[in-house]
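Peer 1: Would you be able to build a 3D model of this:
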Amino acid sequence: MEKEEIIYGAHSVIEALKSEKSIEKIILNKGQRNEFYEEITQLAKEQQVKVSFVPQVKFRKYENLNHQEIIAFTSPVKFADFETIIESILSKKESVLFLVLDGVTDVRNLGSIIRTAECTGVDAIILPKNNSAGVNKDTVKTSAGAIFKIPICKVDHVHDALFYFQSSGIQLIAATEKTDNYIYNQEVNAKVALVMGDENKGISNATLKQVDAKVKLPLLGSIESLNVSVACGAMLYEIVRRKTQ
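Peer 2: This next block holds a predicted model:
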């Protein structure tokens, strides 16, 4: 566990990027450009760290700091190396459950999902470095501390992680409305990874082409979709029920 903190000032942020410190995002003043901005944005791009150009007013809360309108926010948790943690888990367990989040962008939804994942015995959570909610104090709070009890991996591309899973004999099950197959009818293997998608768009078509099975939950009311954290919880508990029968 790492303490959440901010890093401010051009030189400090540049050094943090060069040392590959776990940075969630960087904010820069959109109305200003200086000699450091190009170096920071280039380093951030190489490490797939999100950079946001914001109005000067966003820096007022940090006016007691000599930030030069350059602030980086670090992650409160240390991310696990994907291949290392997966191989370690597979070497110790015959029955495994992984969770892949393909584009969940709301920090509170992410925190709720992490909490449920820990309660259902998920062995590791996989997030993409881009197009994913950041891990901040709201994520930690919503997870009720579960975020410190389960390995979380960030990968460059979800597709590569899915290929790695398949080559390791892990069944890939995607939650999507683009199917007639209910989760209750789906055969679940001892080694399985559940893939959940974006709150609005769902799982990308490219990802859906990779998975072994597509499943959905029945929606009997007039609302067309569930909150992603609620849907994820229902899916995980059904998978656990099937695996423990």
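
Peer 1: switch to C-alpha atoms for all contacts and neighbour counts from now on
Peer 2: Noted.

Peer 1: OK, contacts around residue 212?
Peer 2: Applying Cα atoms under 8 Å, 6 or more residues apart in numbering to residue 212 gives the contacts 171-174.

Peer 1: Among those, which ones are in helices?
Peer 2: Among these, none falls in helices (DSSP state H).

Peer 1: Which one of these is nearest to residue 130?
Peer 2: The closest of the contacts of residue 212 to residue 130 turns out to be residue 174 (Cα to Cα; 19.7 Å).

Peer 1: For the closest one, give its distance to residue 155.
Peer 2: 18 Å (Cα to Cα, to the nearest Å).

Peer 1: between those two, which one's more packed in?
Peer 2: Set residue 174 next to residue 155 and count neighbours by other Cα atoms under 10 Å: residue 174 wins out with 28 against 18.

Peer 1: thinking that one is in contact with residue 215, fair?
Peer 2: Yes. Residue 174 is within contact range of residue 215, at 6.1 Å (criterion: Cα atoms under 8 Å).

Peer 1: tell me which residues of the top helix by length along the chain are tucked away?
Peer 2: Taking DSSP H as the criterion, the chain has its longest helix at helix 228-243. Residues of helix 228-243 classed as buried under the neighbour-count rule (16 or more other Cα atoms under 10 Å) are 228-229, 231-233, 235-239, 242-243.

Peer 1: Dump the residues you listed to JSON lines, plus distance to residue 43.
Peer 2: Output for the buried residues of helix 228-243, formatted as JSON lines (distance: Cα to Cα, whole Å):
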{"residue": "228", "distance to residue 43": "33"}
{"residue": "229", "distance to residue 43": "33"}
{"residue": "231", "distance to residue 43": "37"}
{"residue": "232", "distance to residue 43": "35"}
{"residue": "233", "distance to residue 43": "37"}
{"residue": "235", "distance to residue 43": "39"}
{"residue": "236", "distance to residue 43": "38"}
{"residue": "237", "distance to residue 43": "41"}
{"residue": "238", "distance to residue 43": "43"}
{"residue": "239", "distance to residue 43": "41"}
{"residue": "242", "distance to residue 43": "46"}
{"residue": "243", "distance to residue 43": "44"}
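
Peer 1: And this one, please, so the two structures can be compared:
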Amino acid sequence: MEKENQIFGIRAIIEAINANKEIDKVFIQKDAESDLMKDLMKAMKRNNVNFSYVPVEKLNRLTPNNHQGAVATIAPISFVSLETLVEGALEAALESGKKPLFLILDQLSDARNFGAIIRTAECTGVNGIIIQKQGSAPVNGDTVKTSAGAVFNVPICKVDHIKDAIFYLQGSGVKTVAATEKTESHIYDLNLNEPVAIIMGSEDRGVNPSVLKIVDEKAKLPMFGTIESLNVSVACGAFLYEAVRQRM
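Peer 2: Below is the predicted model of the structure:
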């Protein structure tokens, strides 16, 4: 974590949140209790700021300063709203004739996987990436490095709930396709040559079952080896490039 992209100290983080800074994630010391910490928790929940509890040793590694039990990371990018992202892509499609392609990451948690996916998304012409505020990988130095700078070229949107974003996309005429092994359909069976949003799940449990219930289509990749799953960034690349192939 780059030092210029972090804030340490409870009061400083509260002020940053109240000033609407792009706080990406806050690391909170386990078992830390004080009135000021309670104020921080209220501010984070009120503004839907992503946070996690960590041992004090992690905070000590993040900064040699007096962190008071809290260290925050500031995102190196500005996030866009869902409405701005979708409406902008649809308007651009009318002018260019290119069908919008969105990517939804359902609580992907690894920053390097996130960066690799962003890099592939940029190369395949994805109009924007949608992530959930809580439980998603941070946009930090690892993300920027692994994306090879692509994070500055692909709009990223944070939403409170993935399901609400899916409903909004569906209402805007965008087909939603979830990558999951819990289906008989292969990605090659689907029509991706239309406005579409591809949904990739977390590294450990895939796409949330509640999300699978509301998507338009489900698809998987054919597997011929003894290992039953691919790294999520590799699987995402396969899905995105099938969309590219169909659109060429």
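
Peer 1: So which of the contacts of residue 212 of structure 1 is the closest to residue 201 of structure 1?
Peer 2: residue 174 (13.7 Å).

Peer 1: What's the separation between the corresponding residue of structure 2 for that closest one and residue 124 of structure 2?
Peer 2: Residue-level alignment of residue 174 of structure 1 against structure 2, with TM-score structural alignment as criterion, gives residue 178. Using Cα to Cα, one obtains 18 Å as the distance from residue 178 of structure 2 to residue 124 of structure 2.

Peer 1: now do residue 94 of structure 2
Peer 2: 19 Å.

Peer 1: With neighbour numbers in mind, choose between these two.
Peer 2: Each of residue 94 of structure 2 and residue 124 has its neighbours counted (other Cα under 10 Å); residue 124 has more, 16 against 11.

Peer 1: was I right about that one contacting residue 242?
Peer 2: No. Using Cα under 8 Å, residue 124 of structure 2 is not in contact with residue 242, being 9.9 Å away.

Peer 1: Just the element for residue 134 of structure 1, please.
Peer 2: Using DSSP states H and E, residue 134 of structure 1 is not contained in any helix or strand.

Peer 1: Looking for the alignment partner of residue 151 of structure 2 in structure 1.
Peer 2: Residue 151 of structure 2 maps onto residue 147 in structure 1, with residues paired by TM-score structural alignment.

Peer 1: Once you drop chain neighbours, what's closest to residue 146 of structure 1?
Peer 2: residue 115 (5.2 Å; Cα to Cα, 6 or more residues apart in numbering).

Peer 1: Any figure for the gap between that neighbour and residue 142 of structure 1?
Peer 2: Here residue 115 of structure 1 is placed at a distance of 8 Å from residue 142 of structure 1 (Cα to Cα).

Peer 1: With residue 78 of structure 1 instead?
Peer 2: Taking Cα to Cα, one finds residue 78 of structure 1 at 18 Å from residue 142 of structure 1.

Peer 1: Between the two, tell me which one has more neighbours.
Peer 2: residue 142 (19 against 16).

Peer 1: Now do the SS call for the closest residue to that one other than its chain neighbours.
Peer 2: Once flanking residues are discounted, residue 142 of structure 1 sits nearest to residue 111: 4.7 Å by Cα to Cα, 6+ apart. Counting by DSSP: H, G, I helix; E, B strand; the rest coil, the backbone at residue 111 of structure 1 sits in helix.

Peer 1: Which residue in structure 2 aligns with residue 111 of structure 1?
Peer 2: Match for residue 111 of structure 1 (TM-score structural alignment): residue 115.

Peer 1: OK, contacts around its match?
Peer 2: By Cα under 8 Å, 6+ apart, the contact list for residue 115 of structure 2 reads 142-148, 151.

Peer 1: Any quick PyMOL command for the buried ones out of those residues?
Peer 2: With 16+ other Cα under 10 Å as the burial test, the buried ones among the contacts of residue 115 of structure 2 are selected in PyMOL as follows:
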select buried, resi 142+143+144+145+146+147+151
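
Peer 1: what's the closest of the contacts of residue 115 of structure 2 to residue 130 of structure 2?
Peer 2: Compare each of those with residue 130 of structure 2 using Cα to Cα and the shortest gap goes to residue 151, at 12.8 Å.

Peer 1: residue ranges for the strands of structure 2, please.
Peer 2: 6-8, 23-29, 51-54, 70-74, 101-105, 128-132, 156-159, 175-179, 196-200, 217-219 (DSSP state E).

Peer 1: hmm, back to that, which pair of the contacts of residue 115 of structure 2 spans the longest distance?
Peer 2: Spatially, the most separated pair among these is 142 and 151, at 11.0 Å (Cα to Cα).

Peer 1: and residue 134 of structure 2, what pairs with it in structure 1?
Peer 2: So, by TM-score structural alignment, residue 134 of structure 2 is matched to residue 130.

Peer 1: Many thanks, we can stop here.
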